[in-house]
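# predicted model follows, preceded by the sequence.
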Amino acid sequence: MMAADGSIRPHWRRFLTGLESLAEAELTRRWDTAQRLIHENGITYNVYGDPRGMARPWELDAVPLLISQEERDFLEAGLIQRATLLNRILADLYGPQRLLTEGKLPAALVLGNPQFLRACHGMEVPDGTYLHIYAADLARAPDGRWWVLNDRAQAPSGAGYALENRIILSRSLPELFRDCRVERLASFFRSFRDALLALPERDEPRAVLLTPGPFNETYFEHAYLARYLGFTLVEGADLTVRDDHVFLKTLDGLKPVDLILRRLDSEFCDPLELRADSLVGVAGLVRAVKAGNVVIANALGSGLVENEALMGFLPNLCREILGEDLHIPCIATWWCGQEDARAYVLDNLDSLVINPTFQNRSMLASPDESMIGADMSAKERAALAARMAVRGYDYIGQELVALSTAPVWRDGGLQPAPMALRMYVAAGPNGYVVMPGGLTRVSSSDDARAVSMQRGDGSKDTWVLSSGPVSTFSMLRSGDQAVQLRRSGTALPSRAADNLFWLGRYAERAEGTLRLLRGVATRLAEDVMPGDSWSALDRILRMLSEEGNGEHDDAPHEVDVASMEQQLTHWLYDRQAFFSLRSNLDHLQRTASLVRDRLSLDAWRTLNRFQLDRAWEQPPAVLDVAATLELLNDSLRTLSAFSGMEMENMTRNMGWRVLDLGRRLERAGHTIELIRILLAEGDPEADGRLELILELADSFMTYRSRYFSTPQLAAVLDLLLIDETNPRSVGFQITAIAEHIAALPREDDQPILTGHRRVVTATQAALRLADFRALCKADEHGRRTDLDELLSRLAADMPLLSDSIASAYFSHVGNSDLDDLYRRGLSL
């Protein structure tokens, strides 16, 4: 921001003037809104071993980094040159290898690098492009010169975070964003996407984004980019190779894949020909690429040029290959596999940092393996010299760079902080293009020599200022472009279907638990003396919590206020208890995060409220019943809002069907269990259990509007078990399940019912053919045997139905074993 003479650089003046025009209270309000958007949108970065939880909210500074048009032109030319050079180097090393045979590169530096994938040597790539997207980590010295710290050629991360930073900050400072003429990012992503989709050379190619999964540090970005580019987000298990072709597993069978944008390191992509211990790759993928049946971006093995030891050779290689000098210099680097370089490093340790030769570092990862020469003791230096004498090729020495600073907003004002900038280059239809922006990282320490997301450093939006009018291009189609009409989106991957199925189940499970705990809290808040309804609630809590170990304790227990409060606290907050509300909400949020690319922003924000609510962080020392009741009511409203969005906003495609299918299965099972516990024996009309079950099943008003009388067993049983017009009844759930199953894909050549279709048909028939009078009749011991047998049958059918659906559509396993099980124990 400041020039060498202490004056403000020209391109910062308009921004600072606009910033000063905003009152402090207005700035605070806007930044609070930005922080809320970050939390609501669920922008996270996974930090391994973080005691606060792995998913940490994204840290964004309120002030952007400004880059002038002149700086942008210089960086653009240098980065395009560098991407071109690295692409040419990859083409040679995986092709004729003239750089090795002519001695331009040491063979040990290439062939000894774990990133050199021998299985990929000789593999042809479309248009000779190995690097479809490339990133460079840049640092600016205090004198204003730019240097390249690292090359990111494997699967560069951060572009999605840069895009999200832009969205957040442009909404927080809209006037400044407009007045400063900030260049948009959409045209960069359009060029990148269009160039990728042109590679397979076929109409409407199917493109997927391959992610390692939700535990990867940048999984949020993977889901975000997949949605922004219109690609299907997949994990390795979602893909399969048949006859050297790659297919996507979907509910509707296998669909061919033409393009894979990978966010998975090359060596993990194929356990057959690369790393045999990889659990996240696709067996046979290398053969499919060699056969030319699928395109992978970036090309497998492109991580080879990330090796920092290569930087010492790039100036000569640039003159050799491109016939010109490097526009942007690298930080000075010496590979200690060469004797003269090793001697220089040992003689100049005070001004160097020592790194392993073969490692994968970036400004987004912790640089713990680095050794700063000035900080080493004499003993440590001697040990290093001894190791270098034997294995000098394992080490590089690099100049210790002092980072320039950028202004950050701290403690109500602007303060300097060391910064590094990651800029992105993509292969477009007409050559490489540079993103007019980037991901700026700022250190939380004033004397930091590097910045690291894993250590809690922050990020900034990067504004490239234009000297002329700014393009308003959007990734959305313009109104004059014709589109092909469709009624549904792309095929639903089996893993996504599985996660949506369980999202529905966990949402319903949490709602059922909420209603049950609200019944307890309501009675505690109203100071009702222990009675039959309390005993019934206590029995429900005990029996539902014992389902996991298969044991039921039907013995009567004495119930008092203290014991009920203790049970309520346990059910509310115990994360280790599978039945607790906190455990179910955790599962709900985790499952939602796995399909966030298929949820609307409003739906995601609604579910994310549970994570933002501090009331759920830990149990209170003393239970406040009134506050607990309000928390339960608020949580129920949140879940109801999500359910409303599911019913009113989701198109009726396969994604909605499997989500609602999971919800219906869970509600049916929960209602069956409530009826069995409360109505299968005794006199529920006399002890208040009918009122309780109507409350828990959210059907009290429906009953009153129909009968205008106190609850009676036959009417309640009909309403909650048989009535297919009541959306809370078991009959309604079974009918909905049958309708969803009928709409799922099936084999046309199967003339008989198998698996889940057989189960749901038999279950629906058993319920509809049941003798209702016999269900209501009790024996001399007060037991309703017919009702209990029917409920036991229905309860057994629910998990069988769930397993059969999972085997047919999620894991793609045959149903023969389930059919045998059904015929042996559950046939009509």
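Looks like it came in fine.
# only C-alpha atoms from now on, for both contacts and neighbour counts.
OK.
# in the stretch 151-300 of the chain, what residue spans correspond to helices?
159-172, 174-179, 186-198, 219-229, 285-290 (DSSP state H, counting those that start in this stretch).
# packing partners for the longest one?
Going back to what we said before, that points to helix 159-172. helix 24-40, helix 219-229, strand 439-442, strand 458-464 (3 or more CA pairs under 8 Å, 6 or more residues apart in numbering; DSSP states H and E).
# one more pass at 7 Å, please.
The contact analysis (3 or more CA pairs under 7 Å, 6 or more residues apart in numbering; DSSP states H and E) places helix 159-172 against helix 24-40, helix 219-229, strand 458-464.
# got another one to weigh against that:
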Amino acid sequence: MLTATTLLDPPIHARRWITDYCAKRRAGDVLCDAGESAAWTAMFEEIATVAGDDLGQARERVQHHADDIGTGFSIPGDTEERPWPLSPVPLLIDSAEWAHISAGVVQRAELLEHVVADLYGDAKLVEKGLIPAALTAGSPYYLRPMVGLQPPGDHHLYFVAFDLGRGPTGEWRVLADHLRAPAGAGYALENRLAISRAFGGLQAKLNIERHAPFFAAFRDGLAAACRRSEPRIGLLTPGRYSISYAEQAHLARYLGFLFVEGADLAALEDKLYVRTIGGLKRIDAIWHRIDPRFLDPLALDSHSQIGVPGLVDVMAAGNTVVANAPGAGVPESAAFAAFLPRICARETGRDLILPNIATWWCGQERARATVLEDIDNLLIGPAFGVKPLGLDSLSPVPGAEITGAARDRLLADLAVRPQDYVGQEIVRLSTMPVVTEAGLVPRPFTLRVFAARGADGHWTVMPGGFARIGAAPDVRASVMGEGTWSADVAIHGPEPVDAVSLLPPADTVHIRRNPGTLPSRVADNFFWLGRYLERGEALLNIIRVMLGNSIDADAGGALGPETIGRLVGLVVNGGGATKPASLKRADLMQFVRTALESEETHSVRAINRLARGIGKGSRDRLAADFVRLLDAPYPTRGGMLDRTGSLQRRYAALAGLSAEHMGRTAAWRFHDLGRRIERALTMARAVPTFGMAATGTDDLSTLLDLADSQISYRQRYLTGIARVPVVDLVALDPGNPRSLAYQIERIVEHLRALPVLGDDGMEEDQQAQANVLLAGVLTANAARLSEPVLKQVERRLYGLSDAIARRYFLQGAEPLRAAGMTLA
């Protein structure tokens, strides 16, 4: 009988988990095939050390760390990002087996570089009959404008990925090649980070190889291909609606690349620039995650709105490295796999170390006959990544499952356009352990591995990658599809692994206090994030004043109808809700509910949604806590006063994070500029509404509430509320952080600190407008402050906002070179 002490012993739990799992084993499971594996045992012991006898807790712990890192993804059609599903059990591969895989990956990468260079160069492979001409000319991945163009750095491929499958007897084969814009390296990195945080002792116990040297080699490889010694490198994203946007943002941060969209970039005089708040800055290399057809609307697809006009000309001039080069994805098509084994044998004299799955391209008569004869035992799929008329899916489908009218349609289209189809063998996959509600169960998996070109021009393979785990026990790759879980892949060996980091040694780092280049789009996003947050908080304050003083029967004395009418007017003029039928309680309650959460007005909820959208597009520069607050669900519990209280605390937390945790960078200045302009506008509207000569005590008290200045007023004045002191406090007192004057002073400070284009020392337009505003407010007198004066201040604030946008933000097709602009 086990004692209480031994029940808590991790080796006991580990042995029991392995024994129970393998008692129900099937052939081809990586854990059970390993036998008495010290590595697998040590791994499960580490899990038991952290989670005890509860595998479910291990899964929750790992998922918590993945969520904390910010790992997420989406699928086409999603409006919300999904959490990245990570299994707590890594896939273990020993270093000897990995050496074989790595050699196969390097061989394949070199072969594909040779193929791509030939297709866009001398086309000898077509001439020799190793590649059918129709396979190239008919591929949507073949880009004719790239023919004869020697890419900068003399390489077409810098970063590649391959999907591998392990068969039941342990052999590895290539299921798919990814050359156009390979995704997933960031997920492999994030998986490793989450597993390392959850099970800190695993690295040392198993001597797991690290990812940092691989990413360092890739970064150095891109830099070495550039013409400048200290190049500026960007990661080009299609935008926040990309299904792997979170991964791209994480990679940009980790590698130190500038995270840019097509609109951030401009081609000028055969060079590529990023539009920044300090003018145009040179970009020497781009690692893109965009479909290559959309990279340049002038040379490639004219419908593209996410590319950079003129980018191909910049490449042709040799001034910007593009990884991978447009058109490099031709061998990525499933049809090409039918020819790679022969190409490899003829061109290198060796067979593929990692063979393809057997493939027949129906564009050749003999291959088509083979597919039709054995259709029930093959997968039928698209040849070029485009869904043909005879299939309902882009994914390969077992021929035996295509029946009835669907088969008739397939056979009819095969007769008309056979070149659109391939037949492939049905691959059976090995399984690995994964934690489900039922405990430790076997599931099929595929492995995505990555290779990058280093500074010496040779390929480096990431030690590991990430595993995709199928949702069901069926071990056919076609049934598994994209998988539902991921797992870290740990390469382990007998020798200790150096603690390598992507960061350089501390004593060699050149100190810098400049955080780097700020693209105009990012400045625009931060500016409007500040405005939306401040706008939402201002509307919420109005709602809270209405709820607390007139609608909620238990909250104290009610405001008079004139004051309530003025509050309603502020909401209506701001677009938060339409004017209520009356000021009776029922109508006011509906009015407040609309202003709080309507989807059809500029409600608090709608403003929050806008801020959240900007946050999603700026996650590479926002702290995780800030993003979590923006992404937090809209409160639905309790009454409206409870919900407004919850939102008010959230706004306060966001303001606190921006005030106390954001570095005083240019990005922060634009965020705070947005806040200050929006708060100044709020005060410029509130003072003439509640602080003029005809207003009463209720109005003045409401003005103090809207300016969060009740306590300040009471501490300063003991004789009760009077109009002129109230107006002075909320409009003209530069020492009150909620006053109009305070906001304008901060605006002037920010604009003085931001870069200017000219070197003549003269004020730019936005600075001049801010100084005029400040002079008017500082010389004003509260007793003589009138509604027309405040209306003029409001108009000037709007004009100042436009001037800031003209100077610093993207303005569509405005001239790229402004007077005095320096190109660096």
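Good, I have the coordinates. Since we're looking at a predicted model, the values are computed, not measured.
# about what we covered before: closest one to Thr606 of structure 1 among the helices and strands packed on helix 159-172 of structure 1?
When those are compared by CA to CA, helix 24-40 sits nearest Thr606 of structure 1, at 8.2 Å.
# check the offset of the closest one from the chain's centre.
Helix 24-40 of structure 1 has its average C-alpha position 24 Å from the chain's average C-alpha position, going by CA atoms, centre = their mean, to the nearest Å.
# can you tell me what sits against that helix?
Contact with helix 24-40 of structure 1 is made by 57, 62, 168, 172, 605, 608, as judged by CA atoms under 7 Å, 6 or more residues apart in numbering.
# how does it look with 6 Å?
172, 605 (CA atoms under 6 Å, 6 or more residues apart in numbering).
# stretch 719-730 of structure 2 now?
Here stretch 719-730 of structure 2 has contacts from 739, 782-783, using CA under 6 Å, 6+ apart.
# please redo it, this time with the cut-off set to 7 Å
So stretch 719-730 of structure 2 is in contact with 687, 691, 697, 700, 707, 736, 738-740, 782-783, going by CA under 7 Å, 6+ apart.
# weed out the non-buried ones from those.
Among the contacts of stretch 719-730 of structure 2, the ones that count as buried by 16 or more other CA atoms under 10 Å are 687, 691, 697, 700, 707, 736, 738-740, 782.
# quick one: stretch 649-666 of structure 2 to chain centroid distance?
Centroid separation for stretch 649-666 of structure 2 versus its chain: 21 Å, with CA atoms, centre = their mean.
# swap in stretch 165-173 of structure 1?
So, by CA atoms, centre = their mean, the centroid of stretch 165-173 of structure 1 is 22 Å from its chain's centroid.
# residues in structure 2 aligned with that stretch?
Aligning stretch 165-173 of structure 1 against structure 2 (TM-score structural alignment) gives residues 191-199.
# export the helices of the stretch 151-300 of structure 1 to CSV and tack on mean neighbour count?
Conversion of the helices of the stretch 151-300 of structure 1 to CSV gives the following (neighbours: other CA atoms under 10 Å):
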stretch, mean neighbour count
helix 159-172, 21
helix 174-179, 14
helix 186-198, 19
helix 219-229, 21
helix 285-290, 21
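# could I get those as CSV with distance to Cys776 of structure 1?
Converted to CSV, those look like this (distance: least, CA to CA, whole Å):
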stretch, distance to Cys776 of structure 1
helix 159-172, 59
helix 174-179, 67
helix 186-198, 64
helix 219-229, 52
helix 285-290, 61
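# part of a strand, is Ile543 of structure 2?
No. Ile543 of structure 2 sits outside any strand when classified using DSSP: H, G, I helix; E, B strand; the rest coil, being helix.
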